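Chemist: Predicted structure and sequence below. I'll ask about it afterward.
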Amino acid sequence: MHFHGTDVRQRALTLLRDGAKNADVARQFGVPRGTISYWKHIDRAKRDECPGRTQRPPCPRCDGELNGSAYAYLLGLYLGDGHIIQNRAMRSPSLSIACAEAHPGLVDECERAMRDVFPKNSVCRVPRKGCWEVKLYSMHMWCLFPQHGPGRKHERTIALEPWQQEIVDAHPWEFIRGLIHSDGCRITNWTTRLVAGEPKRYEYPRYFFTNKSDDIRKLFTNALDKVGVEWTTLARGSDPFNISIARKASVALMDTHVGPKY
């Protein structure tokens, strides 16, 4: 899919608002006529100028009271296993979260969070190989997830808007839980030690979070610092993709507020 920059879109909208024809604007900027028509429609909808339409659908953030706890969890899921799609065949962009079918509880929680954040929208589950794709459509997706953009998340900057950071600061455990449920796990490690000359096996639980984006890992560790969880960075080869939580007190905190996927 080819993405057109914000500058091109704004210049095109300026001409359209001044009365320029869709076809002329499309030729000037080398943008498909259907894209120009869609931009014009969205712009008119935002300004309540669509024919036969008196009010646009409410935005959970701008026009209502956003459920901060559910949003913090859903934001964590999105940063890990979520993506937003918009193409000509769709009237609204869609948010999709991939949830492993091995964890039905996670699928239920993801759907519940979507419904709590977007109470006016329908949520569906689409079966995929080895997972469920939990998705919904909303015209306000860009408002709720400004991190969306062309390319993979680890190849571009991921930074929270001030209003998002306020929500994460107010609900850090929900944010951490969403990130763990997307790109994290709880495992049991083991080692052996000699006790009275005999090898003895010891087991201990540990949490891992793995993500290639430096920015997303930083958001995760910042939230851990806020709630008093100690962590270390482990490299995979030469790349520090893994965040490890192994100290007993920190694992106990994670067990209380996060727990394993189920």
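Modeler: Nice, I can see it.
Chemist: CA only for contacts and neighbour counts going forward, please
Modeler: Will do.
Chemist: so residue 193 touches residue 199, yeah?
Modeler: Yes. At 5.3 Å, residue 193 counts as touching residue 199 under the criterion of C-alpha atoms under 8 Å.
Chemist: Helix or strand next in line after the helix or strand where residue 226 lies, which one?
Modeler: Using DSSP states H and E, residue 226 sits within helix 214-227. Remark: after helix 214-227, the chain's next helix or strand is strand 232-236, criterion DSSP H and E.
Chemist: Can you give me the buried ones in that next one?
Modeler: Within strand 232-236, the residues that count as buried by 16 or more other C-alpha atoms under 10 Å are residue 233.
Chemist: try stretch 66-77
Modeler: For stretch 66-77, the neighbour count (16+ other C-alpha under 10 Å) marks 66, 67, 68, 69, 70, 71, 72, 73, 74, 75, 76, 77 as buried.
Chemist: Redo those residues as a markdown table? Include secondary structure and distance to residue 117.
Modeler: Converted to a markdown table, the buried residues of stretch 66-77 look like this (DSSP: H, G, I helix; E, B strand; the rest coil; distance: C-alpha to C-alpha, whole Å):
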| residue | secondary structure | distance to residue 117 |
| --- | --- | --- |
| 66 | coil | 6 |
| 67 | coil | 6 |
| 68 | helix | 8 |
| 69 | helix | 9 |
| 70 | helix | 6 |
| 71 | helix | 6 |
| 72 | helix | 10 |
| 73 | helix | 10 |
| 74 | helix | 8 |
| 75 | helix | 10 |
| 76 | helix | 13 |
| 77 | helix | 13 |
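Chemist: nearest to residue 137, of those?
Modeler: For those, the minimum distance to residue 137 (C-alpha to C-alpha) is 14.7 Å, reached by residue 74.
Chemist: any chance you could map the helices in the stretch 1-150 of the chain?
Modeler: Assigned by DSSP state H, counting those that start in this stretch, the helices in the stretch 1-150 of the chain fall at 6-17, 22-29, 33-46, 68-81, 104-117, 141-144.
Chemist: quick one, which of those is packed in tightest?
Modeler: helix 68-81 (a mean of 23; mean count of other C-alpha atoms under 10 Å).
Chemist: Now tell me what touches it from outside.
Modeler: With contacts defined as C-alpha atoms under 8 Å, 6 or more residues apart in numbering, helix 68-81 is touched by 97-99, 110, 113-114, 116-117, 145, 153, 167-168, 171-172, 174-183, 211, 216.
Chemist: Put this next to the previous one:
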Amino acid sequence: MRTLRMYDVAVRHRALRLLDSGLSVSEASRQTGVSASIIRKWRSRPTGAASPPSLCPRCSTLPCPPAPAESYAHLLGLYLGDGHIVHCGKEVHRLSISCDDRWPGLIEEATATMARVMPASAVSRRRRNGCTEVKSLWKHWPCLFPQHGPGRKHEREIVSAHPGPFVRGLIHSDGYRGLNRVRHELSGGVRWYEYPRYHFKNESRDILALCCAALDLLGVAWRFNNRNELSVARREAVALLDRHVGPKY
């Protein structure tokens, strides 16, 4: 005799989110452990007696769970530095972040952050020439990122609320923390001095402005050393930024 299995509401919602992200019924079944026939029934009757998942605040379709604010701020910084969104058909979009293979820690962190923002969609990786593409499929990626949503980039509340994770994402994707060497000619001979500093480089004036605004919120002194590059070099400013960013690894 076959036993009827009852599933938690969260399992049902996760299965529906997987379908909404573009996965097939069989793949949703594999990831959740729920039979394909039950998932098909859930798809045909998505509401049932349980409360439905959260509505997307931008396109008002199901499902779009709220993203953890700090994780979203970090992912936004990574995306603005080295990310893009591609339409893959059937209203599904792929978010991709390109991570330099010299920094395996960055690849791991980008993967974990993307998974926290959208836990129902599997995060995968693809090796490319000199870098690894961290990617995830979901219908609502265009709803979460600047050029796809309403409002100017520098007016996004997430940057003001969580400037630390945001700057970490920016600098780890399109910047670095390194040592600057300065040569001084003294009466006793030439001496070299080394001190750490941060750099962030981007061709977009909007993204540079976002970085500057976030650094201001953190109380970190910065200056432009080129039209498309800013640096943080004062000892106290570097020490403060180390608490939020730190070197790549």
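Modeler: In hand now; what should we look at? Please read these numbers as outputs of a predicted model, since none were measured by experiment.
Chemist: care to give me the TM-score?
Modeler: Scored against TM-score structural alignment, normalised by the length of the second structure, the superposed chains reach a TM-score of 0.73; 198 aligned residues with a C-alpha RMSD of 2.5 Å.
Chemist: circling back to that earlier point, ok, and what's touching the helix holding residue 226 of the first structure?
Modeler: Contacts for helix 214-227 of the first structure (C-alpha under 8 Å, 6+ apart): 79, 154, 157-159, 168-169, 172-173, 175-176, 179, 210-211, 230-231, 243.
Chemist: again, but for stretch 9-24 of the first structure
Modeler: By C-alpha under 8 Å, 6+ apart, stretch 9-24 of the first structure touches 25, 29, 33, 36, 37, 39, 40, 43.
Chemist: Most widely separated two among these?
Modeler: Using C-alpha to C-alpha, the contacts of stretch 9-24 of the first structure span at most 17.6 Å, a distance reached by 29 and 43.
Chemist: So which residue is smack in the middle of the second structure?
Modeler: For the second structure, the residue nearest the mean C-alpha position is residue 75 (1.5 Å; C-alpha atoms, centre = their mean).
Chemist: what about it, distance to residue 178 of the second structure?
Modeler: 23 Å (C-alpha to C-alpha, to the nearest Å).
Chemist: Check residue 170 of the second structure too.
Modeler: Distance of residue 170 of the second structure to residue 178 of the second structure, given as C-alpha to C-alpha: 16 Å.
Chemist: for residue 207 of the second structure, same thing?
Modeler: In terms of C-alpha to C-alpha, residue 207 of the second structure sits 21 Å off from residue 178 of the second structure.
Chemist: what do you get for residue 99 of the second structure?
Modeler: As judged by C-alpha to C-alpha, residue 99 of the second structure and residue 178 of the second structure stand 18 Å apart.
Chemist: Kindly report the same for residue 229 of the second structure.
Modeler: 14 Å.
Chemist: which ones are touching residue 110 of the second structure?
Modeler: Taking C-alpha under 8 Å, 6+ apart, we find residue 110 of the second structure in contact with 75, 78, 97, 134.
Chemist: JSON lines for those, including distance to residue 106 of the second structure?
Modeler: JSON lines is the format used below for the contacts of residue 110 of the second structure (distance: C-alpha to C-alpha, whole Å):
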{"residue": "75", "distance to residue 106 of the second structure": "12"}
{"residue": "78", "distance to residue 106 of the second structure": "10"}
{"residue": "97", "distance to residue 106 of the second structure": "11"}
{"residue": "134", "distance to residue 106 of the second structure": "10"}
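Chemist: any idea which of the residues you listed is closest to residue 38 of the second structure?
Modeler: For the contacts of residue 110 of the second structure, the minimum distance to residue 38 of the second structure (C-alpha to C-alpha) is 31.3 Å, reached by residue 134.
Chemist: Nearest spatial neighbour of the closest one, chain-adjacent residues omitted?
Modeler: Of all residues not flanking residue 134 of the second structure in the chain, residue 125 sits nearest, at 4.6 Å (C-alpha to C-alpha, 6 or more residues apart in numbering).
Chemist: Do I have it right that the one you found meets residue 135?
Modeler: Yes. With contact defined as C-alpha under 8 Å, residue 125 of the second structure reaches residue 135; the gap is 6.2 Å.
Chemist: Who has more neighbours out of those two?
Modeler: Neighbours were counted for residue 125 of the second structure and for residue 135 using other C-alpha atoms under 10 Å; residue 135 has more, 23 against 15.
Chemist: what's near enough to touch the closest residue to that one other than its chain neighbours?
Modeler: Closest residue in space to residue 135 of the second structure, ignoring its immediate chain neighbours: residue 96 at 4.3 Å, by C-alpha to C-alpha, 6+ apart. By C-alpha under 8 Å, 6+ apart, the contact set of residue 96 of the second structure is 79, 83, 84, 85, 133, 134, 135, 136.
Chemist: Make CSV from those and add distance to residue 211 of the second structure to it.
Modeler: As requested, the contacts of residue 96 of the second structure are exported to CSV (distance: C-alpha to C-alpha, whole Å):
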residue, distance to residue 211 of the second structure
79, 13
83, 16
84, 18
85, 21
133, 23
134, 23
135, 24
136, 25
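Chemist: Which ones among these map onto strands?
Modeler: 83, 84, 85, 133, 134, 135, 136 (DSSP state E).
Chemist: Let me know the closest of those to residue 236 of the second structure.
Modeler: Nearest to residue 236 of the second structure among those is residue 83, at 30.9 Å by C-alpha to C-alpha.
Chemist: where do the strands sit along the second structure?
Modeler: Under the criterion DSSP E, the second structure contains strands at 83-89, 92-100, 123-128, 131-138, 175-186, 189-201, 223-226, 229-232.
Chemist: can you count the residues close to the equivalent of residue 245 of the first structure over in the second structure?
Modeler: Aligned counterpart of residue 245 of the first structure in the second structure: residue 232 (TM-score structural alignment). As a burial measure, residue 232 of the second structure scores 23 neighbours (other C-alpha under 10 Å).
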